[in-house]
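Asks: what follows is a predicted protein model with its sequence.
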Amino acid sequence: MKHIDISSPLVTSMPVEDNKDALVSVKGHLNYGPPPECSETEDCYHFLREGVLEKLLHAEQSLPSGFRFRLYEGYRSPEFQDTLFHQQLQRVVLNDPTLSPKDAYSIAAQLVAPTRTYEGLPLFPPRSSGGAVDIEIVDSNGQVIDFGMEIKDWVSVCPSLCETQALGLSPEAVKNRTMLVSVMSEAGFVNYSREWWHFSYGDQYWAYFTGHPYAYYGSVGLARA
């Protein structure tokens, strides 16, 4: 399938009219796992825009009995997002040193949104808007159900396995990915097709795919919470 990358100019050119929704923690409202990536995310990963949390709680009600959401990651500061992008850029270059700097940038940007264009202009990464979520489903024992891989393994698996409609999945994994996309879509979220776990509401990616004239959320600092 054809992907529209999260850093495509089609997406990043969408206007932003921030509605000033506060960043709020999911603590006490939604299950969440340990800090992803590294300890630098510990203070912020469980925050989302208030409107996004409301929609997540609504979507969770549509899950089969005994299943619940678990937030893997929500908000990232623009500064840490920039760090993660450059880490991914280094991995891309190590994997193929023959790539031009611009091609390496484009490949890195498929899985980690940059904070600036290749030319250096500022961007609004979905993760730093508080409108993007990485979400998984756990069973009554708190175990992640079969999605063909776990989110935490995204760095080590083939990128094609991360795609929502990856080939070669078991029937159970296909069913579970389809269920996740269905309940999230019904609640107003848009899935990023390169990552089965990544959903947007209110950010530029959401605005582009829903045809909304502008995004509700731009980059925001945690100090607003």
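Replies: Everything's here; your move. Residues are numbered from 1 along each chain as shown.

Asks: okay, CA-based contacts and neighbour counts for the rest of this
Replies: Noted.

Asks: which parts of this protein are strands?
Replies: 23-25, 31-32, 47-49, 68-73, 132-138, 190-191, 198-200 (DSSP state E).

Asks: now do the second one: distance to the chain's middle.
Replies: For strand 31-32, the separation from the chain centroid amounts to 16 Å (computed by C-alpha atoms, centre = their mean, to the nearest Å).

Asks: and what of the longest one?
Replies: Relative to its chain's centre, strand 132-138 lies at 8 Å (C-alpha atoms, centre = their mean).

Asks: contacts for it, please.
Replies: Applying C-alpha atoms under 8 Å, 6 or more residues apart in numbering, the set of residues contacting strand 132-138 from outside is 48, 67-75, 126-127, 144-145, 151, 180, 197-201, 203.

Asks: so how do I select the buried members of the residues you listed in ChimeraX?
Replies: With 16 or more other C-alpha atoms under 10 Å as the burial test, the buried ones among the contacts of strand 132-138 are selected in ChimeraX as follows:
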select :48,67,68,69,70,71,72,73,74,75,126,127,144,145,151,180,197,198,199,200,201,203
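
Asks: next, name the residue at the spatial heart of the protein.
Replies: Nearest to the mean C-alpha position of the chain, by C-alpha atoms, centre = their mean, lies residue 198 at 3.6 Å.

Asks: next one: the residue lying closest to that one once chain neighbours are set aside from residue 46, what distance?
Replies: Residue nearest to residue 198 in three dimensions, not counting chain neighbours: residue 134, with 4.6 Å by C-alpha to C-alpha, 6 or more residues apart in numbering. Distance of residue 134 to residue 46, computed by C-alpha to C-alpha, to the nearest Å: 11 Å.

Asks: comparison target below:
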Amino acid sequence: MKPYQQIAIDECGEPLVPIPPEHFAFEIPHPYQKLGAPYDNSKADSPYYLRQGVVDSLIAAQTHLQQNDPKWKILIFDAYRPIEVQQFMVDYTFNQIALAQGCEFPVPEDKRQVIIEHVYQFWAVPSLDRATPPPHSTGAALDITLVDENNRRLDMGSPIDEISERSYPDYFANSNHPREQQYHRHRQILKNAMINAGFQQHPNEWWHFCLGDQMWAWLTNQNNSGSQLIAQYGRY
């Protein structure tokens, strides 16, 4: 169990709604659908859904971004993720790491344990327990980056979903290299827009933001001594 999963959930019942295409850029075709992830039985007809309140705050973040950088947009890489898709991506990531390490299949138990612990540093456990839902399965978490006026991604120094320390939000913060300083500036611009709209950022992933779920409540409580927030979004 991760620390944020100890946060209580008082589900508010807010619906999942589509992210309005006029405000944002999207990763199309969706990266996990390309891999064969099972969205067929999802409660939404695409991955690009969030809770209504989260969508409202995301629009506020886009507005804040364009006050300083009017030609830039938030690109939605991933949003609502059913449990079945979470399980698929955990399995896929495990297999990719095992292949890269030259493991034989089935992977021996000792190596399996090491790899799965590495996977779970970045991917949430696909838990069916309603008290410990994966963040994306609540409709309150999303993976994003920035694009310029030509719809080209800004370079953040590492790709979304990379399992390495380069994914940590402040990995390039103390670099003296001009290019790496630019990576950090881009990450900070994205973070500032999202934090200004009420989101919290995953401690290990520059691209992951949340609002109203267990991780959001836990991070908010950590940042504000004495705060006792609970989650308003559980598994959808």
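Replies: Here it is on my side, so go on. The model shown is predicted, which means the values in this text are computed figures rather than measured ones.

Asks: related to what we said a few turns ago, name all residues that make contact with the residue nearest to the centre of the first structure.
Replies: Per C-alpha under 8 Å, 6+ apart, neighbours of residue 198 of the first structure: 132-135, 191-192.

Asks: select from these the one having the most neighbours.
Replies: residue 132 (30 neighbours; other C-alpha atoms under 10 Å).

Asks: show me what it aligns to in the second structure.
Replies: Aligned by TM-score structural alignment, residue 132 of the first structure pairs with residue 141 of the second structure.

Asks: what does residue 116 of the first structure give?
Replies: Match for residue 116 of the first structure (TM-score structural alignment): residue 127.

Asks: residue furthest from the geometric center of the first structure?
Replies: Each residue of the first structure has a distance to the centre, and by C-alpha atoms, centre = their mean the biggest one is for residue 98: 29.1 Å.

Asks: spit out the contact partners of that residue.
Replies: The contact partners of residue 98 of the first structure, by C-alpha under 8 Å, 6+ apart, come to none.

Asks: next up, the contacts around residue 71 of the second structure.
Replies: Counting by C-alpha under 8 Å, 6+ apart, the residues that residue 71 of the second structure touches are 148-149.

Asks: that one -> the first structure?
Replies: Matched by TM-score structural alignment, residue 71 of the second structure corresponds to residue 66 in the first structure.

Asks: that match and residue 188 of the first structure: what is the separation?
Replies: Note on residue 66 of the first structure: its distance to residue 188 of the first structure, by C-alpha to C-alpha, is 23 Å.

Asks: contacting residues around residue 63 of the first structure?
Replies: Neighbouring residues of residue 63 of the first structure by C-alpha under 8 Å, 6+ apart: residue 183.

Asks: let's see it at 10 Å
Replies: 69, 137, 179-180, 182-184 (C-alpha atoms under 10 Å, 6 or more residues apart in numbering).

Asks: helices - which of these land there?
Replies: Secondary structure from DSSP state H places 179-180, 182-184 of those in helices.

Asks: out of those residues, who's nearest residue 27 of the first structure?
Replies: Taking C-alpha to C-alpha as the measure, residue 27 of the first structure lies nearest residue 184 of those, at 20.0 Å.

Asks: which residues does residue 121 of the first structure contact?
Replies: Residue 121 of the first structure makes contact with residue 115, according to C-alpha under 10 Å, 6+ apart.

Asks: and the gap between residue 141 of the second structure and residue 81 of the second structure?
Replies: 9 Å.

Asks: intersection of neighbour lists for these two?
Replies: Common neighbours of residue 141 of the second structure and residue 81 (criterion: C-alpha under 10 Å, 6+ apart): 50, 134-135.

Asks: can you give me the helices in the second structure?
Replies: 31-35, 52-68, 83-100, 109-119, 178-196, 214-223.

Asks: picking up where we left off before, apart from its chain neighbours, what residue comes closest to the match of residue 116 of the first structure?
Replies: residue 133 is the one closest to residue 127 of the second structure (C-alpha to C-alpha, 6+ apart), at 5.8 Å.

Asks: surely the one you found is in contact with residue 124?
Replies: Yes: with contact defined as C-alpha atoms under 10 Å, residue 133 of the second structure and residue 124 form a contacting pair (8.6 Å).
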